[in-house]
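S.K.: task: produce atomic coordinates for the following.
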Amino acid sequence: SIVNGTNFEALNNLGLVHRQLLVVLNDNSMAIDVTPGGMAHYLARVRLSHTYEDLRKTTQSILDHLPVIGRPMGEALENFKKTIRMQISPSRLFESLNIPYFGPVDGHDISSLIELFQALGDLDRPALLHVYTRKGKGFGPADTDPCRFHSTGPFEIRGQSVEVAPGPRSFTAAFSDAIVDVARTDDRVVAITAAMPDGTGLTAFREAFPDRFYDVGIAESTAVDLAAGLARKGLRPFVCVYSTFLQRAFDQIFQEVALQGLPVTFCIDRAGLVGGDGPTHHGLMDIGFLRMLPSMVIVAPACESEMRQALALAVRGEAPIAIRYPRDVVRNGRIDAACEAGSFEPPHGLIVRQGHDPMVLAALGPVLDRALDAADRLEEHGVSVTVFNARFAKPVDPVLPQAVAAGKTVVTLEDHYRMGGFGSAVLEAVAAGGTAGAEGRVLCLGVPDTFVPAAERASQLDAAGMSIETLVAIVLANCDVTPKSRSNQTL
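M.R.: All right, here's what the predicted structure looks like:
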């Protein structure tokens, strides 16, 4: 991540600091995937120019030239610089920032590293230690395929190989197939990622359309800037990124895309709760910070067919659009069948189950499956609810505030923080329509105002108040079933 702009900003300021601080540049030519860009290529050339013996000698040279009692710091650093000046080295880059550079050294030589850390701990100024490592070293399969093993599920070790049981189809896999198909029908489609072609499902796209694929490294802001420029020239860029990492690029989304009204599509993977990846990776804020941007459309497909419809909508549109989907199994079957009816156009959602009681479960995205399960369970209690597939977090379908105005209770479900999310948008629409005093009301279900610890995704959703049992209990506690209330057969 040395190519990330904030790192260079920090280094630029570090040269002015008058205190001990050690920066370790762990150089293995990898981030999550192979590191792209000019800086990476330069460091790769440096790496190839050094043998193991070179690294060993460099380590010894550093230890020999670091200050000992009575030797001035400046003299020691100058002597060390002279020993590396004639070599191919990135020292000049860091020295120009007034940061003493040491290395490169072998990052797998633990005993030597301990000596170096102890010695460098006596410096009275910031310094950078450049270490070479190999991602996956020590485990054969990971050494051979480090991208695959950056983040993997359970696997079985069989000697020098591993066996991973094929899991059910994921939203990432559904997106991967869909964007390749869209690109085959429209040569304006290009895909951009920030060091995550595999994690975002773009590996197949990269193989099929290498000239239409861009990996900017861990630099999400640059990804959005690049997309804006390509859109301005008439292309249809898809920025594919995890929800939590998209937060880094908010200023560019505002300034370069939304303000310009450019047709950039944000394909937001890991939107919602992410299970074991924990609080740093939950995608619980994207609706909140994107829906405030004028002209932005926010879509949450509930199934694979809607994923394809969302991508088709994005290609034919002339405004920015965000498509959010979770790290989860894509549940097709009954949801696909229920969602095939009607056109896929904002702001319109879809009634997937018509009820007779004045209660609407309005689900955004794949939590629709839970709403349908709750509706089945409620039938056993003699309660018939309407299940509504919202599809769009922005704009809000006007039938929802209209239902509230008609005296119905609308329960919103979303895999997002309640604060600022889809439910909040529905409440705003109700208030804007002047129906806040009507007999109807809105109950918002979503992730509460807390950081959610790592756990299984299903249990996280349950803990957030969206278990089937909780949904049933909420409806039963708030459903006034009377003959009069059953008279209106629409949403």
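S.K.: contacts, neighbours, all on C-alpha from now
M.R.: Fine.
S.K.: just the helices in the stretch 301-450 of the chain please.
M.R.: Applying DSSP state H, counting those that start in this stretch to the stretch 301-450 of the chain gives helices spanning 304-316, 334-339, 368-379, 399-405, 422-432.
S.K.: closest to residue 281 out of these?
M.R.: For the helices of the stretch 301-450 of the chain, distance to residue 281 was read as CA to CA. The smallest value, 20.1 Å, belongs to helix 422-432.
S.K.: quick one: buried residues of the closest one?
M.R.: Neighbour counts over helix 422-432 (16 or more other CA atoms under 10 Å) mark 422-427, 429-430 as buried.
S.K.: to compare with the earlier structure, here is another sequence to fold:
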Amino acid sequence: MLEMINKPNDIKKLEVKDYKLLAKEIRRFLIKNVSRTGGHLASNLGVVELTMALHLVLDFPKDKLIFDVGHQSYVHKILTGRKGGFAHLRQFHGMSGFPKRKESDCDAFHSGHSSMSLSVALGMAKARDLNHTNETIVAVIGDGALSGGMAYEALNNMVQLREEKKNLIIILNDNKMSIAENVGGMSAYLNKIRMKKEYVDLKDNVEHSLLKIPAIGKPLTKAIKKSKDSIKHLFVPGMMFEDMGLTYTGPIDGHDLPLLIDTLEQAKKLEEPVIIHVITKKGKGYRPAEKNPEKFHGIGPFYIKDGEVISKSSKPSNTAIFSDTLLQAAKKDDKIAAVTAAMPEGTGLKKFGEEYPERFFDVGIAEEHAVTFCAGMAANGWKPVFAVYSTFLQRGFDQVLHDVALGNYPVIFGVDRSGLVGADGETHQGIFDIPYLSMIPNLTIMAPINGREIKEMLLYALNHATGPIAIKYSRGEAETLLEESFQKIEYGKGQIIHRGKDAVLVAVGNIFCEAYEAMKLLEAEGYEIGLVNPRYLKPFDQKLLDELAQTYDCIVTIEEGILHGGFGAGVMQYLYQNGYTGRVRNIGINDVFVEHGSIKELRQMLKLDGKGIADSVKEMLSN
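M.R.: Take a look at the predicted model:
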């Protein structure tokens, strides 16, 4: 069956009897290909029938399908003629693991972060109505994403479509999981709805019976539907979605293809926004993923037989060192608390939660709330540590500035996945944290160059913080370079690693190892190069910079982040404002979004590997 799917809408050529076989082939295709490249598997296995139903009912690319987050779009890519791209899924210059408009006009909107789909869908619906066109617009959002406040802002705004008699379809893909198991009030609310299947059956029977009554059946049914005291409130507590102006249907079986098709066809006919509550099983069809969907949310290459990852490093990761240090510190200090936004496994805090459940807080996919929650804890005498991916902390920028830094509360941010992340691409690269954090008063930013520094910086922050501190560290194995020559952490102080006379490299955090290699390459060609570990990006070690200015005619800053507003820009500003007459070069990432690929490949492309840095320094010295 899959051989017949080569372009959008090809699925409509199949016979109904072949749908079940196609679903089986899609799952087999996903498991086979993701086992080779890695990727998001469990979420895609769970939406096979749902995505098939959408493609059978919708017309692509005319109709618009918006995936929240977008990691569950693999089946959509298969059904829009992109099977061949899976050989290089999430690889350099290969197919993205997320929807990309530049990749296909069937991808209505790019995504990568949570809780955005409803706002996008509502905006597209309003544009459709202003354009006087008739395309169907569908948003697919997971139950985990409903913990994000932006989703509620959109829901609150959707009542206007009901008043204007305009259609919009929302699919609530309810699998009881976001990445980790869902938490909070919305999860509890949906659990209540799931338990009330008898309501759905009774509602249908009552309406069917009423419609049979001559003359008064139809108006009576309409009156009951409109009534706030309708039968729904007897069976489903709150009926929040209906009260917000949405017609709610469900929950329905997300793996019952005929039921999904029929429900979607009916939803298309409604002149109002409708939410279809679909129950799916994450990892369906592959036992290891069904048993451990969190592991298979995003996984590297694995053995199909047992689901074990093929190449798992025995070396500790930066994340593991940070989380283990936090756990050890919490044994001695009962005021330390750990906070995550639905990422206990990814940020390494799962062990903390198991050992100290009363001091561990998973707030769901709600980074803004997590930041201000931490501010409240810190204001009341606690030491909250919020471990969060760099790309997701962006979403809490206002809260960091207004709620934490303005009050100078000692919240510690473990900024994980800082710098290039790799296969997840543009939406996940942690290359913006220096510019967006360094502009905030009262906020200290630390950048460790190896695993030892991660540990010591966190302990220093826990013991000495009088205001907010961000410690930024990269994804992957912890670096061991120069651990044997570790020097004690002092607030605001950098470290001269090597002295030279031709130029000095000032390299930030995780890119330090590449600068070290560049120094060795340049020394092999006869140059004498200095090397500095700044440790603190804010505040600058001004005394150290003054010493460098007096010693070197060429100062080179190196960072794995955006140059505009970055560390190097601040160093250059300081030096020239204080009368430096030598040359300064900032090496980093220009004003671009960085595509997906391995970190090694991306560094080579951006000339941020040892050779690229060495070439840039030689060019500078030769002019």
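S.K.: follow-up on the earlier one: which one of the helices of the stretch 301-450 of structure 1 lies closest to residue 471 of structure 1?
M.R.: Among the helices of the stretch 301-450 of structure 1, helix 368-379 comes nearest to residue 471 of structure 1, with 6.2 Å by CA to CA.
S.K.: follow-up on the earlier one: in CSV: the helices of the stretch 301-450 of structure 1, plus distance to residue 63 of structure 1.
M.R.: Putting the helices of the stretch 301-450 of structure 1 into CSV (distance: least, CA to CA, whole Å) gives the following:
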stretch, distance to residue 63 of structure 1
helix 304-316, 57
helix 334-339, 65
helix 368-379, 62
helix 399-405, 70
helix 422-432, 59
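S.K.: how about those, which one is nearest residue 140 of structure 1?
M.R.: helix 304-316 (35.8 Å).
S.K.: now for the closest one, which elements pack on it?
M.R.: Counting contacts by 3 or more CA pairs under 8 Å, 6 or more residues apart in numbering; DSSP states H and E, helix 304-316 of structure 1 packs against helix 171-185, helix 334-339.
S.K.: just name the most buried of those helices.
M.R.: When these are scored by mean count of other CA atoms under 10 Å, the highest mean neighbour count falls to helix 171-185 (a mean of 18).
S.K.: in structure 2, what residues pair with that helix?
M.R.: Under TM-score structural alignment, helix 171-185 of structure 1 corresponds to residues 318-332 of structure 2.
S.K.: what's the answer for stretch 105-113 of structure 1, then?
M.R.: The aligned range for stretch 105-113 of structure 1 is 252-260, by TM-score structural alignment.
S.K.: could you tell me how far stretch 455-465 of structure 2 lies from the centre of the chain?
M.R.: Its chain's C-alpha centre and that of stretch 455-465 of structure 2 lie 27 Å apart, by CA atoms, centre = their mean, to the nearest Å.
S.K.: revised request: answer the last question for stretch 341-359 of structure 2.
M.R.: Here the centre of stretch 341-359 of structure 2 is set off from its chain's centre by 18 Å, with CA atoms, centre = their mean.
S.K.: same thing with stretch 439-452 of structure 2?
M.R.: On the basis of CA atoms, centre = their mean, stretch 439-452 of structure 2 sits 22 Å off its chain's mean C-alpha point.
S.K.: between the two ends of it, how far is it?
M.R.: By CA to CA, to the nearest Å, the extent of stretch 439-452 of structure 2 from end to end equals 28 Å.
S.K.: mind listing what the aligned residue in structure 2 for residue 410 of structure 1 touches?
M.R.: Here residue 410 of structure 1 is matched to residue 555 in structure 2, going by TM-score structural alignment. Applying CA atoms under 8 Å, 6 or more residues apart in numbering, we find residue 555 of structure 2 in contact with 503-506, 548-549, 582-585.
S.K.: give me the nearest residue to the corresponding residue of structure 2 for residue 32 of structure 1, chain neighbours excluded.
M.R.: Matched by TM-score structural alignment, residue 32 of structure 1 corresponds to residue 179 in structure 2. Leaving aside its sequence neighbours, residue 179 of structure 2 sits nearest to residue 294 (CA to CA, 6 or more residues apart in numbering; 5.7 Å).
S.K.: how near is that neighbour to residue 284 of structure 2?
M.R.: Taking CA to CA, one finds residue 294 of structure 2 at 13 Å from residue 284 of structure 2.
S.K.: identify the contacts common to the two.
M.R.: Common neighbours of residue 294 of structure 2 and residue 284, using CA under 8 Å, 6+ apart, are residue 42.
S.K.: on that earlier part again, quick one: buried residues of the match of stretch 105-113 of structure 1?
M.R.: For stretch 252-260 of structure 2, a neighbour-count test (16+ other CA under 10 Å) marks 252-257, 260 as buried.
S.K.: straight-line length of that stretch, end to end?
M.R.: OK, stretch 252-260 of structure 2 end separation, CA to CA: 8 Å.
S.K.: with stretch 119-133 of structure 1 instead?
M.R.: Using CA to CA, the end-to-end distance of stretch 119-133 of structure 1 comes out at 21 Å.
S.K.: could I get the full set of helices for the stretch 151-300 of structure 1?
M.R.: Assigned helices in the stretch 151-300 of structure 1, in chain order: 171-185, 203-208, 220-232, 243-246, 250-252, 286-290 (criterion: DSSP H, counting those that start in this stretch).
S.K.: residues contacting residue 526 of structure 2?
M.R.: If you count contacts by CA under 8 Å, 6+ apart, residue 526 of structure 2 has none.
S.K.: what about 10 Å?
M.R.: For residue 526 of structure 2, the contact set (CA atoms under 10 Å, 6 or more residues apart in numbering) comprises residue 520.
S.K.: structure 1: which residue goes with that one?
M.R.: Per TM-score structural alignment, the equivalent position to residue 526 of structure 2 in structure 1 is residue 382.
S.K.: same question, residue 536 of structure 2
M.R.: For residue 536 of structure 2, the residue aligned by TM-score structural alignment is residue 392.
S.K.: tell me the contacts of that match?
M.R.: Residues counted as contacts of residue 392 of structure 1 (CA under 10 Å, 6+ apart) are 297-301, 322-323, 344-349, 363-365, 422.
S.K.: for residue 24 of structure 1, see how far away it is.
M.R.: 45 Å.
S.K.: ok, residue 166 of structure 1 next?
M.R.: Plainly put, residue 166 of structure 1 is 38 Å away from residue 24 of structure 1 if you go by CA to CA.
S.K.: between the two, which has more neighbouring residues?
M.R.: In this view residue 166 of structure 1 and residue 24 are compared by other CA atoms under 10 Å, and residue 24 has more residues nearby, 13 against 6.
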